[in-house]
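**Student:** Dropping a prediction and its sequence here:
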Amino acid sequence: MDYTSKLTKNTGTSLSSTSEYRRLIGRLLYLTNTRPDICYAVEKLSQFLECATDKHFEAAIRILRYLKNELVLGLFFSSQTDLEPIDFSDSDWGTCSDTRRSVSGHCLFIGTSIVSWKSKKSSTVAVSSCEAEYRALAMATREAQWITYILEDLQVKLQKPIAMYCDSQSTLHIATNPIFHERTKHIEIDCHVVRDKW
């Protein structure tokens, strides 16, 4: 995707029929099961199914060109890896130009192999970048817990807790600080989720 051009509902000229665009996005969504590199771009374009324009269609074609040039990329599961899970989370605060909602994502690796990933637009508007990052960390924490349960069912014993990575110092401070302040009261539930699993 060309990340310098901000796609909105009003970008470009409306398509006379959105059926071809819908079919293309549906096929790209199916590909995200094995191609985490296109998740964000496809998630962004799937927001415009009802109001697709020529610019949205061009962006979808750009993804197809990328896939054609990068046929060998995909998931690789190494047989020689340790079974230590690592989880990364991040959020892009207020990135949606139409709604100002944040896009959060995470990716969980076991050793060097990615096994779980997600990119999702938030259901609420975050009032700060710290809140957006914390909600992404909470989403990653819940996914890490789910992966832990699956590994236990497969009788794989984890030697140490899952390492969680976040690039926001204020979010990490809230996660480790047991005192709630007025500014963080609205994210208290997510705080409890993260703290309970740490």
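**Tutor:** Alright, I've got the coordinates.

**Student:** okay, CA-based contacts and neighbour counts for the rest of this
**Tutor:** Noted.

**Student:** part of a strand, is residue 108?
**Tutor:** Yes. Residue assignment for residue 108, taken from DSSP: H, G, I helix; E, B strand; the rest coil, places it within a strand.

**Student:** Which residue, other than its chain neighbours, is closest to it?
**Tutor:** residue 87 (4.3 Å; C-alpha to C-alpha, 6 or more residues apart in numbering).

**Student:** Likewise for residue 62?
**Tutor:** residue 1 (6.7 Å).

**Student:** Counting by contacts, list what the longest helix along the chain packs against.
**Tutor:** Determined from DSSP state H, the single longest helix within the chain is helix 129-153. Packed against helix 129-153 by the contact rule (3 or more C-alpha pairs under 8 Å, 6 or more residues apart in numbering; DSSP states H and E) you find strand 85-92, strand 103-110, strand 163-166, helix 169-176, helix 188-197.

**Student:** Same list, these, but as CSV with distance to residue 144 please.
**Tutor:** CSV is the format used below for the helices and strands packed on helix 129-153 (distance: least, C-alpha to C-alpha, whole Å):
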stretch, distance to residue 144
strand 85-92, 7
strand 103-110, 7
strand 163-166, 9
helix 169-176, 16
helix 188-197, 9
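
**Student:** this is the comparison structure:
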Amino acid sequence: MNQRKDALEILSDVGMLGCKSSTTPMTSDSHLFQDSSAPFPDPSSYRRLIRILIYLTNTRLDLCFFVQQLAQFMAKPTITHHSTTLKVLRYIKGILAIGLFFSSASTVQLKAYSDSDWAVCPDT
């Protein structure tokens, strides 16, 4: 189960099909918050992009935290938020072939745990 076709369509729509890939979706020093920096000129395209990224999290669980962080700023996205979203897209470009495989003959049970760092958000 993967969404390679969907990811390629997203990259094509945004014009990033030929972009250089990234090994990480965000840098560790990226702390997003609502500030008074320049607003993104087209908030509706930012919202559309975030909605599409939320859809990708169905099979790309490694994107959940980063997309959730970016989704907090859908009301008033800034240029910083948009550039961080483009970094996530460059990461997606590098992991197009990765997906989930569930064998019908397997008895393995999938269990996952997450440790989120909520303390770094200055808004909450």
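**Tutor:** Arrived safely. Bear in mind the structure is a predicted one, so any value in this text is a computation, not a measurement.

**Student:** Closest to the centroid, which residue in the second structure?
**Tutor:** By C-alpha atoms, centre = their mean, the mean C-alpha position of the second structure lies nearest to residue 67, the distance being 4.1 Å.

**Student:** check contacts around it.
**Tutor:** 50, 53-54 (C-alpha atoms under 8 Å, 6 or more residues apart in numbering).

**Student:** what residue of the first structure takes the place of it?
**Tutor:** Aligned counterpart of residue 67 of the second structure in the first structure: residue 42 (TM-score structural alignment).

**Student:** Surely residue 88 of the first structure is in contact with residue 108?
**Tutor:** Yes. Using C-alpha atoms under 8 Å, residue 88 of the first structure is in contact with residue 108, at 6.4 Å.

**Student:** got a list of what the residue nearest to residue 108 of the first structure touches?
**Tutor:** Listed by C-alpha under 8 Å, 6+ apart, the contact partners of residue 87 of the first structure are 106-109, 140, 144, 162-165.

**Student:** Type out the ChimeraX command that picks the buried ones from the residues you listed.
**Tutor:** To isolate the buried members of the contacts of residue 87 of the first structure in ChimeraX, using 16 or more other C-alpha atoms under 10 Å:
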select :106,107,108,109,140,144,162,164
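
**Student:** Relative to residue 32 of the first structure, how far out is the residue nearest to residue 108 of the first structure?
**Tutor:** 19 Å (C-alpha to C-alpha, to the nearest Å).

**Student:** do residue 169 of the first structure as well
**Tutor:** Applying C-alpha to C-alpha to residue 169 of the first structure and residue 32 of the first structure gives a distance of 31 Å.

**Student:** Between these two, point out the one with more neighbours.
**Tutor:** Taking other C-alpha atoms under 10 Å, residue 169 of the first structure and residue 32 do not tie; residue 32 has more neighbours (18 against 11).
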